[in-house]
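Visitor: sequence? don't have it. structure:
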């Protein structure tokens, strides 16, 4: 029997090779350094493409034999060719909105200069959303200057103009008095909220809100913003796809696709009408403009029950059969953010200033029931967890699903700012992917001034523990959380390696090597979004999503790696982006 199986396997391989050789390639890319993201496979020289899929990868001589008289052959001149990059956590439509509207993009400036900038964007219309002035991309350092913001934006020409400043983390915001009034958020309303919700709205002793908002508090004000038009949302979607393609990105997970601007996300109670940005992806696909795979997740309430998943399924059914769009599972917020003054991430050890542990949004006693119910449906579960307690309880929930069955579904935890050492090995043990935004692993204002003074020293030294997770067998997937930070994979890869920032190096011992990150943004990220059978590596039968880079990213310095430029991006074997100085295929 064993001999028969070996013979059958050999025959299958031979037939597959014969079939590849019998089919002419539509496109042959040769004279390249080809990273296939197939483990153990050395760099190849050429790739043949047919019908939008990889036909074969190999030497220049072997692959060029697959070209017929009508095949297009392109000499890449020794350039690096890789699978298209995959982002395992990107709010791309929101990123597109920021591309076409006012955003500070995390820039820091003095308050007078900021107000001047706000006026310019208001007057140009870029910051106008109906009657509201909106500035996105605010660095969290502005929240410690809330009194100064109030002095400038609650008086004079701003006294009756609603203004909301949205943090680049998309968990925090500041609203002026006119905006709070517009949102009907006053002392009476704050007094009537739960203690947890009150804690997310900065207020005086009489419960009058003073402007700073976190998570559910932000939701209450954001819900009153004028809704973006279909035309605006589709324009944002097109901008997002083009920008992603220009960075070599050909797939991403949208972890909150049933949320739209102005709709509650942190305290969401989804219904079958909670379709968020899903119609944008549908419109792009209809018009042939969705040149990327999107794995769209629906956010569920942290306290959801298994029965609540029926509503999620009803939304899934509305968006079946759309090219390049899948809806493979759910996303859950286990906590908030760690930076001062929000400090809503759930920690095992109290914050030094508040002597409180932050906010655990999930119920540890019942969270495993939700994860297991999703797992039983074949859905992946993607969990936002920043604090070490949130990470531990997230792992506990997934552990319950693994005890109930071995489904093989790839669940993931994202952000992972703090993880305790005893939880490192659990990622491999439970088959949990670490979806990490390693562009954040840097010594800068956020980490040095808004985190370091307020958490335990040991916890700070272990922030974003990529190397420790890797050494314990975890699978790391690349992620950006765009528009919170840049979606540029090469910048994130540089940061993951060096961990350098404007204020020094954030624990160099947690740096990882570049090959690890190349896998993180290809094969591993494909697994995280549930599409590893279709994309993520250059192997026969997989979709021909590829990126050509302008330098040898295997050998250049780290600094040059960070500046690597995409020359071409191919999706389904078609060129969907090329640099201005590069001829068309």
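Guide: Great, that's in hand. Everything numeric in this text was worked out from a predicted model, so none of it was measured.

Visitor: Could you use CA atoms for every contact and neighbour count after this?
Guide: Will do.

Visitor: Can you find which helix in the protein contains the most residues?
Guide: The longest helix of the chain (DSSP state H) is helix 2-22.

Visitor: what sits up against that one?
Guide: For helix 2-22, contacts defined as C-alpha atoms under 8 Å, 6 or more residues apart in numbering pick out 55, 56, 66.

Visitor: in it, what counts as buried?
Guide: 20, 21 (16 or more other C-alpha atoms under 10 Å).

Visitor: Run the chain-centre distance for that helix.
Guide: How far helix 2-22 lies from its chain's middle: 40 Å, per C-alpha atoms, centre = their mean, to the nearest Å.

Visitor: by contact count, what packs against whatever helix or strand comes next after that helix?
Guide: Downstream of helix 2-22, the first helix or strand assigned by DSSP states H and E is strand 25-30. Packed against strand 25-30 by the contact rule (3 or more C-alpha pairs under 8 Å, 6 or more residues apart in numbering; DSSP states H and E) you find strand 46-50, helix 60-64, strand 67-75.

Visitor: Next one for the comparison:
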């Protein structure tokens, strides 16, 4: 046992503690110092003896499973928070005939909908054959915008189209997909870059409300065990809110902000201010917020009826018609030279290949640059798997809810998160919820990837346990390494921040199904504790 004692602390004993280090170390007990770091880690006897000598408060973990706090590699903190607190939710079964009445129903009422002024903002997945007429009768003068298509589409009524600056006969443009009536006028369903005008026109909540929403969202992340996350579409508003929260000691979370380079609709902010914020990224850094991260959305989604992902042509070439950023190579090289980690959204074989080609080029000119990422990794060609390790690129696997899902099964094989193949080729893997509208919990999806991870570990003595421990490391240590925080978080070790969670199941045995977070600690302080019924569940 090693120890760093400084004043009083708390001794946690009789636990089933997975430290998440590479050696698969297990301990029974540890001490958290007053300043919120792990001051000692060891056996029950060692920690109890230390507690007696130091007169420390002792907490019995009751042999429950404990591991480092979860790192969520892909979160949209403001969008997820607003969707929970401020968006109208007409439901997955909304149709053309009931959508307007659903939005006006008491069940759909939202206490904070007023933050968008006279606009009505909601979210759904999609309505087949949507037409603005379904909303125009009930909302003739009120702009209505419904977000959908897994974040790649919007559904607007006529007032919203007009208020956003669209013509009803808006001409087609590159990477803008407009759905049209028989006469050529817009139905109101728009995707990808066609969302830009609406995204920039939607009224923005006041800063006080933004901070309150983010705080509520962080509380929800605490409830699913998250103590660190990567904000995947940061803009100036989010950065200012995080800075103010941290300055007032209200930010109980480690945050890495991927500031959007392109496109504008992803950030919901004009390039005029967004790119200045990117240039000034360092000025937004604070105790818990690191801002040396950039986001690029290179293509769309392989979902019906959009299919805006960049695949490969019949001759094996990248489908350039679906590549949404034409200056990717120059931009990545510029940010790489500044030491900023790039996260490139890729959902198709072609976009993934383009991103890896760009990363390969910057590594030739700057071999010691930062560890970049590919977001989602749901469309990776057989030839590309070895390149993740070769180029020191993190394979960020998200959204976790889609790993096995009816929508995924309808993609005709276009969505495939192959954990086993990634691991066989030595890739560094992280997992993200891609929280926007859904439950941000990652643990339920981990049960669905056990077999895939196990397939990469055929020589293990206990394959299932080894696979489960590997997944636990993906959720903890891997995120710390991906974001450059491995010296301070990610494992339970002396000198690191005491960010940890207690779970009602032994995740190391693959018991992800039915698992619940019982308690979450950030820097030694409890930030979430489940209700008694969950505490008693075993």
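Guide: Received it, and whenever you're ready, just let me know what you need. None of the values given here were measured: they were computed from a predicted structure.

Visitor: Only the buried subset of the contacts of helix 2-22 of structure 1, as a ChimeraX command please.
Guide: A single ChimeraX command selects the buried members of the contacts of helix 2-22 of structure 1 (16+ other C-alpha under 10 Å):
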select :55,56,66
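
Visitor: okay if I get the contacts of helix 2-22 of structure 1 as TSV plus distance to residue 416 of structure 1?
Guide: Formatted as TSV, the contacts of helix 2-22 of structure 1 follow (distance: C-alpha to C-alpha, whole Å):
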residue	distance to residue 416 of structure 1
55	38
56	38
66	46
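
Visitor: Let me know the closest of the contacts of helix 2-22 of structure 1 to residue 219 of structure 1.
Guide: When these are compared for distance to residue 219 of structure 1 (C-alpha to C-alpha), residue 55 wins out at 48.6 Å.

Visitor: Which helix or strand contains the aligned partner of that closest one in structure 2?
Guide: The equivalent of residue 55 of structure 1 in structure 2 is residue 39 (alignment by TM-score structural alignment). For residue 39 of structure 2, the host element (DSSP H and E) is strand 38-42.

Visitor: mean per-residue distance, that strand to structure 1?
Guide: Compared with structure 1 after fitting, strand 38-42 of structure 2 deviates on average by 1.8 Å (mean C-alpha distance after the TM-score superposition for structure 1).

Visitor: Packing partners of that strand?
Guide: Against strand 38-42 of structure 2 (3+ C-alpha pairs under 8 Å, 6+ apart) you get strand 2-3, strand 29-33.

Visitor: Counting by contacts, list what the last one packs against.
Guide: The reference is to strand 29-33 of structure 2. Partner elements for strand 29-33 of structure 2 (3+ C-alpha pairs under 8 Å, 6+ apart): strand 9-13, strand 38-42, helix 44-54.

Visitor: now with 10 Å?
Guide: If contacts are counted by 3 or more C-alpha pairs under 10 Å, 6 or more residues apart in numbering; DSSP states H and E, strand 29-33 of structure 2 sits against strand 9-13, strand 16-18, strand 38-42, helix 44-54, strand 57-60.

Visitor: ok, the most centrally placed residue in structure 2 to residue 68 of structure 2 distance?
Guide: Central residue of structure 2 (C-alpha atoms, centre = their mean): residue 74, 1.8 Å from the mean position. For residue 74 of structure 2, the distance to residue 68 of structure 2 (C-alpha to C-alpha, to the nearest Å) stands at 18 Å.

Visitor: One more: residue 271 of structure 2?
Guide: On the measure of C-alpha to C-alpha, residue 271 of structure 2 and residue 68 of structure 2 end up 38 Å apart.

Visitor: Between these two, which has more neighbouring residues?
Guide: residue 68 (31 against 17; other C-alpha atoms under 10 Å).

Visitor: Can you tell me, leaving aside adjacent residues, what's nearest to the counterpart of the more buried one in structure 1?
Guide: Matched by TM-score structural alignment, residue 68 of structure 2 corresponds to residue 83 in structure 1. With sequence-adjacent residues excluded and distances taken as C-alpha to C-alpha, 6 or more residues apart in numbering, residue 83 of structure 1 is closest to residue 546, at 4.4 Å.

Visitor: The one you found contacts residue 536, correct?
Guide: Yes: using C-alpha atoms under 10 Å, residue 546 of structure 1 is in contact with residue 536, at 9.5 Å.

Visitor: who has more neighbours, these two?
Guide: For residue 546 of structure 1 and residue 536, the more surrounded residue by other C-alpha under 10 Å is residue 536, and the numbers stand at 32 against 28.
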